[in-house]
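Undergrad: quick one: sequence plus predicted model below, questions after.
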Amino acid sequence: MAWEDRTAFETIQERTGWSEADVIRLMRHALQPRSFRMWRKRMKGRTTKHRAMRSPNMKFDDRLVANHRRANC
């Protein structure tokens, strides 16, 4: 979910209990240094990663998209 640009940190926290700082720490550990830098560059200032920064006109509901569970596994 953290890699996906449109999933807000708030949604990640609701689903996993991890704060934005926890997610950043995880991504720093899990990704190669160059990949982490690219991810951080994408996330910095990205309005879709923070619900409070989103425009009210944005019709995207990340809570529905962030459900990665499969129905028939």
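TA: That came in fine, so what should we check first?
Undergrad: from here on, just use CA atoms for contacts and neighbour counts.
TA: OK.
Undergrad: run a quick neighbour tally on residue 47.
TA: Using other CA atoms under 10 Å as the criterion, residue 47 is surrounded by 15 other residues.
Undergrad: same question, residue 12
TA: Neighbours of residue 12 under the rule other CA under 10 Å: 20.
Undergrad: from residue 18, how far off is it?
TA: To residue 18, residue 12 is 7 Å away according to CA to CA, to the nearest Å.
Undergrad: and residue 8, by the same measure?
TA: When distance is defined by CA to CA, residue 8 is 12 Å away from residue 18.
Undergrad: pasting the second one now:
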Amino acid sequence: MDRGAGDHSRIIEMAWEDRTPFEAIERLYGLNEQAVIKLMRRELKAGSFRLWRARVSGRKSKHQALRDPRIERGYCKTQYKHR
């Protein structure tokens, strides 16, 4: 499926967010974890990609099955500030 630059930008933003699990990206955009990794490798600079991989590897919040079941949302309610 061909995605626009806006979709790529949002997927990258969601992938960087600590509280957004890969499953949420898959539900919204149809990309599983491996596809997100490929997109990130292609779209980010090499150093940024390495930082991101180190950051999300093994992080419980990035995998729905590893998260505390009491967490029902993919982002912090104060994450998006409205003016």
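TA: Received the coordinates, thanks. The structure presented is a predicted model; accordingly, all values stated were derived computationally and were not measured.
Undergrad: circling back to that earlier point, higher neighbour count, residue 8 and residue 18 of structure 1?
TA: The neighbour count for residue 8 of structure 1 versus residue 18, taken as other CA under 10 Å, is higher for residue 8 (25 against 16).
Undergrad: so where do the helices sit in structure 2?
TA: Assigned helices in structure 2, in chain order: 5-16, 22-29, 33-43, 46-56 (criterion: DSSP state H).
Undergrad: to residue 62 of structure 2, which of those helices lies closest?
TA: Shortest separation from residue 62 of structure 2 across the helices of structure 2 is recorded for helix 22-29, at 5.8 Å, computed as CA to CA.
Undergrad: just want the most central residue of structure 2.
TA: What sits nearest the mean C-alpha location of structure 2, by CA atoms, centre = their mean, is residue 15, with 1.9 Å.
Undergrad: that one contacts residue 24, correct?
TA: No: at 9.7 Å, residue 15 of structure 2 and residue 24 do not qualify as touching, with contact defined as CA atoms under 8 Å.
Undergrad: and the alignment partner in structure 2 of residue 49 of structure 1, how many neighbours?
TA: Aligned by TM-score structural alignment, residue 49 of structure 1 pairs with residue 62 of structure 2. Residues contacting residue 62 of structure 2 under the criterion other CA under 10 Å number 23.
Undergrad: contacts only, for residue 62 of structure 2.
TA: For residue 62 of structure 2, the contacting residues are 18, 19, 20, 21, 22, 56, taking CA atoms under 8 Å, 6 or more residues apart in numbering as the criterion.
Undergrad: do the same with residue 46 of structure 2
TA: If a contact means CA under 8 Å, 6+ apart, then residue 46 of structure 2 has no contacts.
Undergrad: right, I'll leave it there.
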